[in-house]
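Engineer: all I have is the shape, not the residue letters:
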């Protein structure tokens, strides 16, 4: 039985900062951001968007009523959870109006969470072939104003429908994975911003890639020449390039040319959104599928997932016939074209807007947020969400 990605979509907030202008305001050469780390724009989540709303908005555009009835498992990968007890998946399940007879959970392992969700989904569908699983990767990357990690922030979500007989990509059986207890990136319970040892994290990312790549080759018997492209988790777009370079000598000149060209295409969405943690790898995949119109059915795509702390995995998928017919290219073009650039001063002001941490009530102005699903406020320590299509408006106390 073939199991894989039947549908895929993404959402990014409607606000962004130009990285050239951010660099100038930080007294940094713009090329350090645009070339050195490979970022052009940074998506910024207003206070009316969080990991729940972004995931729900990403899924909203790809699911039809048949999907909503068939989904019996929601797996939400995030490191930007809003509750230490209740899963973000439960909120999304309600906001989308899914089949009530379903499991809904949240998975955490840094940027690896959505990949864990996909592997769990494969096992569930193998036992329940008629089921469909909604896998979500949604995060807001926050390091703080004027910090070393500021240029690698971002916000967004990717939603994937995993099913039998998928329309876009069949996930292959072979997979290689690795866990090591390291402190390259972490965020303690008390902190609202991450801590990172940047140099060490870069080194571990590459080391993990090489270890799981070699394990994958031993398991599968495949080589570099068997791949049309390799997509990477992208905390910033230059990171995957550093890893890819370490294996290019294994292929021919033709292999190197093909993989480098497709890598560049796979980074275009990420360059204009920024780091979205659990969704970054799958935004890279989406960029490749939607922007390269020459990929053929049967092409094998490699996928490298890395979550600091750390867990890494390399796996692969093969494109299905007519897969492009099931992508949402026009909707994603419209999402990008409708975004609004804000000044650095506006970015700094929005970045510092936060929800109350006591029992205060806060009602938010939704008029400035064009998204269908928004955070409307907080009351009695409960977040109040709105799906404008459902007309579900909470009563603020």
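Structural biologist: Great, that's in hand. Predicted model only: the values in this text are computed from it and were never measured.

Engineer: contacts and neighbour counts: CA atoms only from here.
Structural biologist: OK.

Engineer: quick one, what contacts the most centrally placed residue in the chain?
Structural biologist: What sits nearest the mean C-alpha location of the chain, by Cα atoms, centre = their mean, is residue 279, with 0.9 Å. Residue 279 makes contact with 111, 114, 136, 137, 138, 139, 156, 157, 158, according to Cα atoms under 8 Å, 6 or more residues apart in numbering.

Engineer: once you drop chain neighbours, what's closest to it?
Structural biologist: Leaving aside its chain neighbours, residue 279 sits nearest to residue 137 (4.4 Å; criterion: Cα to Cα, 6 or more residues apart in numbering).

Engineer: now swap in residue 155 and tell me
Structural biologist: Nearest one to residue 155, counting by Cα to Cα, 6+ apart, is residue 140 at 4.4 Å.

Engineer: for the one you found, grab the count of nearby residues.
Structural biologist: Using other Cα atoms under 10 Å, residue 140 is surrounded by 26 other residues.

Engineer: that one looks like it's in a strand, true?
Structural biologist: Yes. Looking at residue 140 with DSSP: H, G, I helix; E, B strand; the rest coil, it is inside a strand.

Engineer: how much space separates it from residue 368?
Structural biologist: 19 Å (Cα to Cα, to the nearest Å).

Engineer: same check, this time on residue 297
Structural biologist: Where residue 368 is concerned, residue 297 sits at a distance of 42 Å (Cα to Cα).

Engineer: and residue 142, by the same measure?
Structural biologist: Using Cα to Cα, residue 142 is found at 22 Å from residue 368.

Engineer: next up, a second structure to put side by side with the first:
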């Protein structure tokens, strides 16, 4: 609710213009009632209630499915209206919480509200340039209905992620009219459970460029990457062209080689998109879009005419890779230009407003959350000092398990 309210306020959006709203999450507290239905409190008037969309759930992938649903809706011949000032809103929101142990520090929380409409500053240059991979896997799941915490097979989940990345990238490459490589992309955003996996993923895509290249394409590929020495070429041949890809997912030597090889390019093409994920921790369905927000929030107008590759992954599993392009909008409304979105986001200043707490305080808060999880008939005792102005917070849960929220002034 906080993200949607701020989106409407900062960009002067009339609720009457929003005809679809969909939520991507895996953190719904109720097994029946959607998060979207709570957000409808922002649209109390009956004339605002004709709004398609609902929650979409599959681990960290739900928001991407919601995004595509919104884009398909905008471009559908069955959309109720074709006016240019009609919008779809997608909300990517999650809380990543882990039990005591090494995974706990990677947790986080976040919500990203995205406005979809025609003549957008980020758009598909070609709607065909997208690729998907779906598969059955038990790498990360939440079978315990009485607990926040997931069941995770960490090493297997990393393999699932990288395998899905390989498949999606190979499929996306095949949909371009001309062969492409990572060197041809301006920026990349990844689903970011933790930053080391993002580094591995970028290196893995470069690995795939060499693994998939025809023999006749190698010299031009070396030139694109600025590789001239025979020793490096020999290493690339050893790691990328001399063994099956499925045998390389746990090959640390190969991974370290390509991470080192691509370090400078990683900073140029990926570094900016890791700004919020590194500061906020894992935000599950919001993670990729926190990365995209980082990119816009740091680069602004520099993204005009630039190609942005995005990789989305959700355990279980579902994955997608697609491309956006930055552009100048034709209607010239200042709030919808890339540079002005950057200024409105004001990311460094917003992050500086956070209040630091100790690990002990954090653990105490987590213990309290578990104590009240699934309980009812109580008033929240959590201090609101750390809550930013304009954010919603849980005030109470009544004897019928109904949840009530207030907005901090």
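Structural biologist: Thanks, I have it. In this text, all values refer to a predicted model and were calculated from it rather than measured experimentally.

Engineer: tell me which helix or strand the equivalent of the residue nearest to residue 279 of structure 1 over in structure 2 sits in.
Structural biologist: Residue pairing (TM-score structural alignment): residue 137 of structure 1 is matched to residue 92 of structure 2. Element membership for residue 92 of structure 2 (DSSP states H and E) is strand 87-96.

Engineer: contacting residues around that strand?
Structural biologist: 3-4, 17-27, 62-63, 66-67, 70, 74, 107-117, 282-286, 289.

Engineer: restricted to helices, list the residues you listed.
Structural biologist: Residues of the contacts of strand 87-96 of structure 2 located in helices (DSSP state H): 3, 4, 62, 63, 66, 67, 70, 74, 289.

Engineer: contacting residues for the fourth one?
Structural biologist: Spelled out, that is residue 63 of structure 2. So, once contact is read as Cα under 8 Å, 6+ apart, residue 63 of structure 2 ends up touching 23, 24, 25, 56, 90, 91, 92, 93, 285, 286.

Engineer: surely the fourth one and residue 24 touch.
Structural biologist: Spelled out, it's residue 56 of structure 2. Yes. Residue 56 of structure 2 lies in contact with residue 24 (Cα atoms under 8 Å); the separation is 4.9 Å.

Engineer: so what sits against both of the two?
Structural biologist: 62, 63, 65, 66.

Engineer: which position in structure 2 pairs with residue 199 of structure 1?
Structural biologist: Aligned partner of residue 199 of structure 1 by TM-score structural alignment: residue 155.

Engineer: tell me how many other residues surround that match.
Structural biologist: Other residues near residue 155 of structure 2 number 12, with proximity taken as other Cα under 10 Å.

Engineer: helix or strand: which one has it?
Structural biologist: helix 154-174.

Engineer: all helices of structure 2, in order?
Structural biologist: 2-10, 35-39, 62-74, 154-174, 195-212, 218-224, 230-240, 252-261, 263-269, 275-280, 287-299, 338-345, 347-352, 359-372.

Engineer: between these, which one is closest to residue 122 of structure 2.
Structural biologist: Of all the helices of structure 2, it is helix 338-345 that lies closest to residue 122 of structure 2, at 8.3 Å by Cα to Cα.

Engineer: and that closest one, what does it pack onto?
Structural biologist: The criterion is 3 or more Cα pairs under 8 Å, 6 or more residues apart in numbering; DSSP states H and E, and the helices and strands that helix 338-345 of structure 2 contacts are helix 287-299.

Engineer: residues touching the counterpart of residue 143 of structure 2 in structure 1, list them.
Structural biologist: Alignment note: residue 143 of structure 2 maps to residue 188 in structure 1; criterion TM-score structural alignment. By Cα under 8 Å, 6+ apart, the residues touching residue 188 of structure 1 are residue 194.

Engineer: and residue 188 of structure 1, how far from residue 79 of structure 1?
Structural biologist: In terms of Cα to Cα, residue 188 of structure 1 sits 11 Å off from residue 79 of structure 1.

Engineer: need the overlap of contacts for the two.
Structural biologist: With Cα under 8 Å, 6+ apart, residue 188 of structure 1 and residue 79 have no common neighbours.

Engineer: wait, what's in contact with the aligned partner of residue 201 of structure 2 in structure 1?
Structural biologist: Alignment note (TM-score structural alignment): residue 201 of structure 2 maps to residue 243 of structure 1. Contacts for residue 243 of structure 1 (Cα under 8 Å, 6+ apart) come out as 205, 206, 209, 210.

Engineer: having no further points to raise, I will conclude here.
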